[in-house]
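Asker: predicted model and sequence below, questions to follow.
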Amino acid sequence: MTTSQDQPTDAPADPTVDPAVDFASVDDVRERFSEAGYLVDERLATTVFLQTRLDKPVLLEGPAGVGKTQLAQSLAQVTGRRLVRLQCYEGQDETKALYEWDYGKQLLYTQILREKIGQIVEDTSTIPEAVDRIAAQDSVFFSDKFLAPRPLLEAITSPEPVVLLIDEVDRADEALEAVLLELLAEYQISIPEIGTVVAEHKPYVVLTSNNTRDLSAALKRRCLHLFLDYPDAQRELEIIASKDTGLSETLATRLVEVVRQLRELDLRKSPSISETIDWARTLAVLGVSELSAEVLSSTLNVVVKYERDLARALREVPALSDPNAEVPDPSGHGHGHGHGEGHGHGHDEEPKRPPSPPRTPVVDDEDDLGGPSGKEKRASKDQPGRHDEAYYGSTSSPGRSPGSRSVSSSQGARSFQGTRKRPL
């Protein structure tokens, strides 16, 4: 009978913990990833822990450069597993992802074994009988000896546990996405010539997506899902500090503020975490002691990779280096155009205008000046016949009101002579 004293001294303290598992708890995930240089928050650590216990793939979605690919690499590092990576791209088919037959090798073996094939069929008397004899040897030429495994099949048939990274799955076509469903659900791959290959060791599968297109519900249903976004300022500062960039804490704090302001701009590609780390190392190598406008302008291309984005970011450099600074007018005038008066161009002082003469007050009622009032004058202008003959440019005849014209009968006839008659 074995007593507790007979137990070996190196027995695990907690017998409920399976020694075959990679992580004992969520805190264990955070601690071991931190030792590997990858800082995870509570949600991400919980997702990784559940992946190892539930044998479920993990789908990480989010903008480029937030650490999705690095998570799979760090998972392989902390668990001691080999990393198998499938980089997805448009137009990729199953022969580049699952497996491919080595037809050249098959043909070579056929040439070498030609004489042997002749011996197999030499005692046959009919063609159907010879075909049956050759067909019985299909398993020789369609076996794993002639099968070229691609990343998916390699991860399934690996003799040791691996981490399978399916990177940027959103770039692949929907046809390849459908091929993945069997592997993600059953950890197996069906090969028509051979049969179904089941994984001896279930891999840790990590899929990443930059959201360039929506993934199918069938794929998402098979995975633990997590959206990774840019971290908050404090966590990003901790990430920079963990990478030993050589930048002081004060400058690193200011750099994180600048990067977060750049991400608020309408850029084609916002600075990623890895690019922020590269920027910190760049500033440390240059021996920068202050993030001035000149320093930011000369090193901005480290994190901004498109010409349009760079032009826009450069316009914001004064505000990035000093939040209270006023961005200078690119025209150099310091003011807009189209003002009527009161400014100069390129002069220190505006020219002085001569004083205007005093204006005479307008008096509407002239009764005080001894004449008719303004109201009476305006009323008189509304009376008919108030203008003389010169106003109308003609001489008036007796009995005619001023300004009227007389038209002779002949002139009227000529005026209507050319008028077209309406057809009946």
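Answerer: Yep, that arrived.
Asker: only C-alpha atoms from now on, for both contacts and neighbour counts.
Answerer: Fine.
Asker: wait, Leu219 touches Leu181, no?
Answerer: Yes - using C-alpha atoms under 8 Å, Leu219 makes contact with Leu181 at a distance of 6.3 Å.
Asker: after the strand or helix carrying Leu86, which helix or strand is next?
Answerer: In the assignment (DSSP states H and E), Leu86 maps to strand 82-87. Downstream of strand 82-87, the next assigned helix or strand under DSSP H and E is helix 94-97.
Asker: buried set for that following helix?
Answerer: For helix 94-97, a neighbour-count test (16 or more other C-alpha atoms under 10 Å) marks 96-97 as buried.
Asker: and the next helix-or-strand element following that helix, how far out from the chain's middle?
Answerer: Going down the chain from helix 94-97, the next helix or strand is strand 99-101, by DSSP H and E. Using C-alpha atoms, centre = their mean, to the nearest Å, the mean C-alpha position of strand 99-101 is found 34 Å from that of the whole chain.
Asker: who are the packing partners of the very next helix or strand once past strand 99-101?
Answerer: Counting by DSSP H and E, the next helix or strand C-terminal to strand 99-101 is helix 103-112. On a contact count with 3 or more C-alpha pairs under 8 Å, 6 or more residues apart in numbering; DSSP states H and E, helix 103-112 meets no helix or strand.
Asker: which residues touch helix 103-112?
Answerer: 141, 146 (C-alpha atoms under 8 Å, 6 or more residues apart in numbering).
Asker: how big is the angle separating the helix or strand just after it from helix 103-112?
Answerer: Toward the C-terminus, helix 103-112 is succeeded by helix 114-121 as the next helix or strand (DSSP H and E). Relative orientation of helix 114-121 versus helix 103-112 (axes from the mean of the first three to the mean of the last three C-alpha atoms, to 10 degrees): 70 degrees.
Asker: please compare the first structure with the one that follows:
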Amino acid sequence: MPTPTDLQEAFLARGYVADDALATALRLVVALGKPLLLEGPAGVGKTEAAKTLAATLGTRLIRLQCYEGLDAQSALYEWNYARQLLHLRAAELGGLGGVTDEDLYSERFLMARPLLQAIREEQAPVLLIDEVDRADDAFEAFLLELLAEWQITVPELGTIEARTRPHVILTSNRSRELSDALRRRCLYHWTEYPSRAQELAIVHARLPGVNETLAQQVTNAVHALRALPLGKPPGVAETLDWAAALVSLHADHLDAPGIRATLGAVLKLREDQLLAAPTLQGLAAQAAAGRPPGA
């Protein structure tokens, strides 16, 4: 079983910089078989942590994207009605006689959705239940039951028990408060924006060979932008996109033309771009004067 240090090294090799607390929390997911709730602002790497854990463990990642109105049926399974109708039609044309319910509601017509897929995996997958805060209370209650029993009932087929217990990661942007019952069921880790040093390390890990000056200037600029009351503060993904966009334009430092040309990579709302304009002008001036932007 990997130690927290092993996980940190494996994550870094895949371009993810995990601090001690996150590495320990992920290790406990594997060791204790308990779900982990990763909560924090959008864009801090919660989803990527689950993806990287799956790659590190050499197992499948199964992702359930939550949304308003998601119900248990949609997350578990559906019947392939189109194929069932074709089967009925073929039976009629072939003179095969009546088709029974057992024929129609059998495994070959069952379309497994993420939760059923996770239960039926031979090797424990990483089950990512993404943005669980976007689902409603009824779905949250269903999740509690599933996480306790690890079995589901398909009325036409009977009870299906988990072959192995998945490594479960739930993420939340805290758009609403989750129930105390769900929190008690899980381990918990608050994921914050990385420090400047951590984010600079992330840029170098994900963009090998990036110019050091450019990497520092972009990192410092993003941290300056996050200090503003933006509607959508830039996440780590935006930092990487911005740096990659500048690299693609052969930039080796941050300047006013480069900022204007690539602003859409880091700020995704027009209102934010207008609000940040004075700060961005100041960042460009600092860079031109030879000082690190945002320092």
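Answerer: Arrived safely. Bear in mind that the values here come from a model prediction, so they are computed numbers and not experimental data.
Asker: follow-up on the earlier one: just tell me the aligned range of the strand holding Leu86 of the first structure in the second structure.
Answerer: Counting by TM-score structural alignment, strand 82-87 of the first structure lines up with residues 60-65 of the second structure.
Asker: repeat that for stretch 161-173 of the first structure.
Answerer: Residues 124-136 of the second structure are matched to stretch 161-173 of the first structure when aligned by TM-score structural alignment.
Asker: need the residues that contact the matching stretch.
Answerer: By C-alpha under 8 Å, 6+ apart, stretch 124-136 of the second structure touches 47, 50-51, 53-54, 59-70, 115, 118, 140, 164-178.
Asker: same question for stretch 8-24 of the second structure.
Answerer: 3-5, 7, 49, 52-53, 56, 189, 198, 201-202, 205-206.
Asker: change it to 6 Å
Answerer: 4, 202, 205-206 (C-alpha atoms under 6 Å, 6 or more residues apart in numbering).
Asker: among the residues you listed, which are in helices?
Answerer: 4, 202, 205-206 (DSSP state H).
Asker: which of the residues you listed sits closest to Ala245 of the second structure?
Answerer: Arg206 (13.3 Å; C-alpha to C-alpha).
Asker: look up how far Ile166 of the first structure lies from the residue mapped onto the closest one from the first structure.
Answerer: Taking TM-score structural alignment, Arg206 of the second structure has Lys243 as its aligned residue in the first structure. Distance, Lys243 of the first structure to Ile166 of the first structure, using C-alpha to C-alpha, to the nearest Å: 26 Å.
Asker: higher neighbour count, these two?
Answerer: Ile166 (23 against 13; other C-alpha atoms under 10 Å).
Asker: does the most centrally placed residue in the second structure count as helix, strand or coil?
Answerer: Nearest to the geometric centre of the second structure sits Thr47, at 1.9 Å (C-alpha atoms, centre = their mean). Classification of Thr47 of the second structure using DSSP: H, G, I helix; E, B strand; the rest coil returns helix.
Asker: counterpart of it in the first structure?
Answerer: By TM-score structural alignment, Thr47 of the second structure lines up with Thr69 in the first structure.
Asker: how near is that match to Ser190 of the first structure?
Answerer: 28 Å.
Asker: which element is Val179 of the first structure on?
Answerer: In the assignment (DSSP H and E), Val179 of the first structure maps to helix 174-186.
Asker: now that helix on the second structure. Mean distance?
Answerer: In the superposition against the second structure, helix 174-186 of the first structure averages 2.0 Å from its aligned positions (mean C-alpha distance after the TM-score superposition for the first structure).
Asker: list the buried residues in that helix.
Answerer: Using 16+ other C-alpha under 10 Å as the test for burial, helix 174-186 of the first structure gives 176-177, 179-181, 183-185.
Asker: check stretch 262-278 of the second structure too.
Answerer: 262, 264-267, 272-273, 275-276.
Asker: next one: stretch 109-121 of the second structure
Answerer: Residues of stretch 109-121 of the second structure classed as buried: 109-110, 112-121 (neighbour count, 16+ other C-alpha under 10 Å).
Asker: just stretch 90-104 of the first structure next, same as before
Answerer: 93, 96-99, 101.
Asker: and what of stretch 212-221 of the first structure?
Answerer: Leu219.
Asker: end to end, how far does it reach?
Answerer: Termini of stretch 212-221 of the first structure sit 19 Å apart (C-alpha to C-alpha).
Asker: again, but for stretch 240-255 of the first structure
Answerer: 10 Å.
Asker: any idea what Leu283 of the second structure aligns with in the first structure?
Answerer: In the first structure, Leu283 of the second structure lands on Leu320 (TM-score structural alignment).
Asker: residues in contact with its match?
Answerer: By C-alpha under 6 Å, 6+ apart, the contact list for Leu320 of the first structure reads Val258.
Asker: ok, it to Ile191 of the first structure distance?
Answerer: From Leu320 of the first structure to Ile191 of the first structure the distance is 57 Å (C-alpha to C-alpha).
Asker: end-to-end on stretch 57-77 of the first structure?
Answerer: 18 Å.
Asker: equivalent analysis for stretch 80-91 of the first structure, please.
Answerer: Per C-alpha to C-alpha, the first residue of stretch 80-91 of the first structure is 33 Å away from its last.
Asker: what segments of the stretch 201-350 of the first structure are helices?
Answerer: 217-221, 233-242, 249-263, 273-285, 293-299, 307-315, 317-321 (DSSP state H, counting those that start in this stretch).
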